[in-house]
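**Q** from the sequence below, what's the structure:
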Amino acid sequence: MTFVLGLTGSVGMGKSATASIFRKCGVPIHDADATVHELYRGEAAPLIAQAFPSVVKDGVVDRAALGQLVLEDPDKLRALEAIVHPLVRAAEKKFLADLYSDREPLAVLDIPLLFETGGEERCDAVLVVTTSPEIQRERVLLRPGMTEKKFQSLLAKQMPDAEKRRRAHFRVDTGNGFASAEAQVRSILTCLAARPGRVLQRMIRRDGHRFSERSSDITRT
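**A** The predicted structure follows:
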């Protein structure tokens, strides 16, 4: 049974770089952020247009405009999440169904706000990407358009790194460069080799779904 590893980390910790190492090692990854970006160009766009007409242009969500609209308004943010989160979960379920059919031994769910949204319940184990606060701040402030105020606002919406590290089963520290991070990932892969997963079994029991042998669909029993 596929072992599902959750991958998370606060802004500027190096999660994307760590995800690229897993891909390099041939591990299938479901990227929640990338899925959202696809939805903003497709299925979610008309739904967001109904709620926030000013942020959709030519059928595509203007992410910068949407971010400005919801960043400081919790009610609007919740309304956006109510639209997007179910669509992302549906894409995630399809991803897992495909891997179940293909009998993949390991899959990674790359979810930035994994702990904040209770996503650890959908994982057999969680890996947190981390580094020092000084390196984190330096990385984030180098991003185009980033300010200290925006950085602090992002941090306020995320669980503190210390708490994420406390809850994690595995950690990757990216503070010593890519080669060090890759060595840590490969060590984790060795640790997880042939380890059976339990999440998909729980999903089948809870949702009453069956995963067909060579199908990318989840069908009702």
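
**Q** when you work out contacts or count neighbours from here on, use the C-alpha atoms and nothing else.
**A** OK.

**Q** which residues does stretch 28-43 contact?
**A** Residues outside stretch 28-43 that contact it (CA atoms under 8 Å, 6 or more residues apart in numbering): 19, 22-23, 45, 59-61, 84, 87-88, 91-92, 95, 106-112.

**Q** sorry, wrong one. I was asking about stretch 176-183.
**A** Ala17, Thr18, Ile21, Val172, Asp173, Thr174.

**Q** one more sequence to fold, the one below, so I can look at both together:
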Amino acid sequence: MSDGPLTDSTPVSSTPIIGVIGPPCSGKSTVARHLESLGGVWLNADEIAKSQLSEPDVIHELKSLFGDSIQMADGSLSRSRLADLVFGDDESSHTRLRQLEGVLHPRTRTILQSEIAKAKSDRRPFVILDVPLLLESDYRETCDEVWCLQVDPDRHQELLASRGWDAEELERRNARQWSWERKRLASTRVIPNNGTEEELRRLVESELASTLQSR
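**A** Now for the predicted structure:
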């Protein structure tokens, strides 16, 4: 998703857009969910993209790219078969992944544009933009602020282990990304998550109050 920001050059809206980023298991979803409970509109690009996999026109286009084997007997898409095709380490898998992104990303971007416009029209207090590779894919220009979650290394290793991830898996997922040091430097606010979930919620509320007061 690198075809430019979602918004145009119109004056700053009273509905700020807050991008939320963070390493795996850093608490990003917890932060986004809490912000949503405080009145924000949570736009999760991953969930929007996944929802597109149920659309008949998307299934038809993916079948033309990857063959009939990705469709199940009931007409739905086999996500496990699709994953087998696009998430390998070989160049063919990488090519198929780019093809899949070429189908899903423009549709996802259009939906995000529509939802942001609706939130502004409805005068919602703020939008939470949750997009993979937000900084790498130029979504930074869409956001009024970017919040980056940070977890101490030892705690992060514990959280990753609880999800069943090892260092190799984390390295694989980080291969296409900026370093987290670079991401923190490019963010508006860095939010540490080294305590309890309640402490994280209070910190988020404080940062939100500061964000809204600065508008």
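
**Q** what would you report as the TM-score here?
**A** In this superposition the chains share a TM-score of 0.81, using TM-score structural alignment, normalised by the length of structure 2; 195 aligned residues with a CA RMSD of 2.1 Å.

**Q** before we move on, the earlier item: tell me which of the contacts of stretch 176-183 of structure 1 fall in strands.
**A** Among the contacts of stretch 176-183 of structure 1, the members found in strands (DSSP state E) are Val172, Asp173.

**Q** which pair in the contacts of stretch 176-183 of structure 1 spans the largest distance?
**A** Comparing every pair within the contacts of stretch 176-183 of structure 1 by CA to CA identifies Ile21 and Asp173 as the most remote, at 13.2 Å.

**Q** which parts of structure 1 are helices?
**A** Taking DSSP state H as the criterion, structure 1 contains helices spanning 15-24, 32-40, 45-51, 63-70, 74-102, 133-141, 148-156, 161-167, 178-192, 199-207.

**Q** the second one against structure 2, how far on average?
**A** In this case it means helix 32-40 of structure 1. Taken against structure 2, helix 32-40 of structure 1 registers an average deviation of 1.2 Å after superposition, with mean CA distance after the TM-score superposition for structure 1.

**Q** and the angle for that helix with helix 74-102?
**A** Calculated by axes from the mean of the first three to the mean of the last three CA atoms, to 10 degrees, helix 32-40 of structure 1 forms an angle of 110 degrees with helix 74-102.

**Q** may I see the buried residues of helix 32-40 of structure 1?
**A** Buried residues in helix 32-40 of structure 1, defined by neighbour count with 16 or more other CA atoms under 10 Å: Ala32, Thr35, Val36, Leu39, Tyr40.

**Q** how about the residues you listed in TSV, adding distance to Asp124 of structure 1?
**A** Written out in TSV, the entries for the buried residues of helix 32-40 of structure 1 read as follows (distance: CA to CA, whole Å):
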residue	distance to Asp124 of structure 1
Ala32	17
Thr35	21
Val36	23
Leu39	27
Tyr40	29
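
**Q** nearest to Met159 of structure 1 among these?
**A** The shortest distance between Met159 of structure 1 and any of these, using CA to CA, involves Ala32 and amounts to 17.7 Å.

**Q** so what corresponds to that closest one in structure 2?
**A** Residue-level alignment of Ala32 of structure 1 against structure 2, with TM-score structural alignment as criterion, gives Ala45.

**Q** ok, now Phe95 of structure 1?
**A** Across the two structures, Phe95 of structure 1 finds its equivalent in Glu115 of structure 2, going by TM-score structural alignment.

**Q** could you report the neighbour count for the residue nearest to Pro112 of structure 1 when sequence neighbours are not counted?
**A** Nearest residue to Pro112 of structure 1, sequence neighbours excluded (CA to CA, 6 or more residues apart in numbering): Thr8, at 5.1 Å. Other residues near Thr8 of structure 1 number 29, with proximity taken as other CA atoms under 10 Å.

**Q** residue in structure 2 matching Thr8 of structure 1?
**A** Checking TM-score structural alignment: Thr8 of structure 1 goes with Ile21.

**Q** any idea how far Ser29 of structure 2 is from its match?
**A** Ile21 of structure 2 sits 9 Å away from Ser29 of structure 2, taking CA to CA, to the nearest Å as the criterion.

**Q** what's the answer for Ala49 of structure 2, then?
**A** Relative to Ser29 of structure 2, Ala49 of structure 2 is positioned 17 Å away (criterion: CA to CA).

**Q** in CSV: the helices of structure 1, plus distance to Arg220 of structure 1.
**A** Formatted as CSV, the entries for the helices of structure 1 read as follows, by distance: least, CA to CA, whole Å:
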stretch, distance to Arg220 of structure 1
helix 15-24, 31
helix 32-40, 24
helix 45-51, 26
helix 63-70, 35
helix 74-102, 13
helix 133-141, 44
helix 148-156, 40
helix 161-167, 34
helix 178-192, 31
helix 199-207, 9
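
**Q** and of those helices, who's closest to Gly119 of structure 1?
**A** Shortest separation from Gly119 of structure 1 across the helices of structure 1 is recorded for helix 74-102, at 10.2 Å, computed as CA to CA.

**Q** which other helices and strands contact the closest one?
**A** Contacts of helix 74-102 of structure 1 with other secondary structure elements, assessed using 3 or more CA pairs under 8 Å, 6 or more residues apart in numbering; DSSP states H and E, are made with helix 32-40, helix 45-51, helix 63-70, strand 209-211, strand 218-220.

**Q** ok, average deviation of that helix from structure 2?
**A** Between helix 74-102 of structure 1 and the aligned residues of structure 2, the post-superposition mean distance stands at 1.0 Å (mean CA distance after the TM-score superposition for structure 1).
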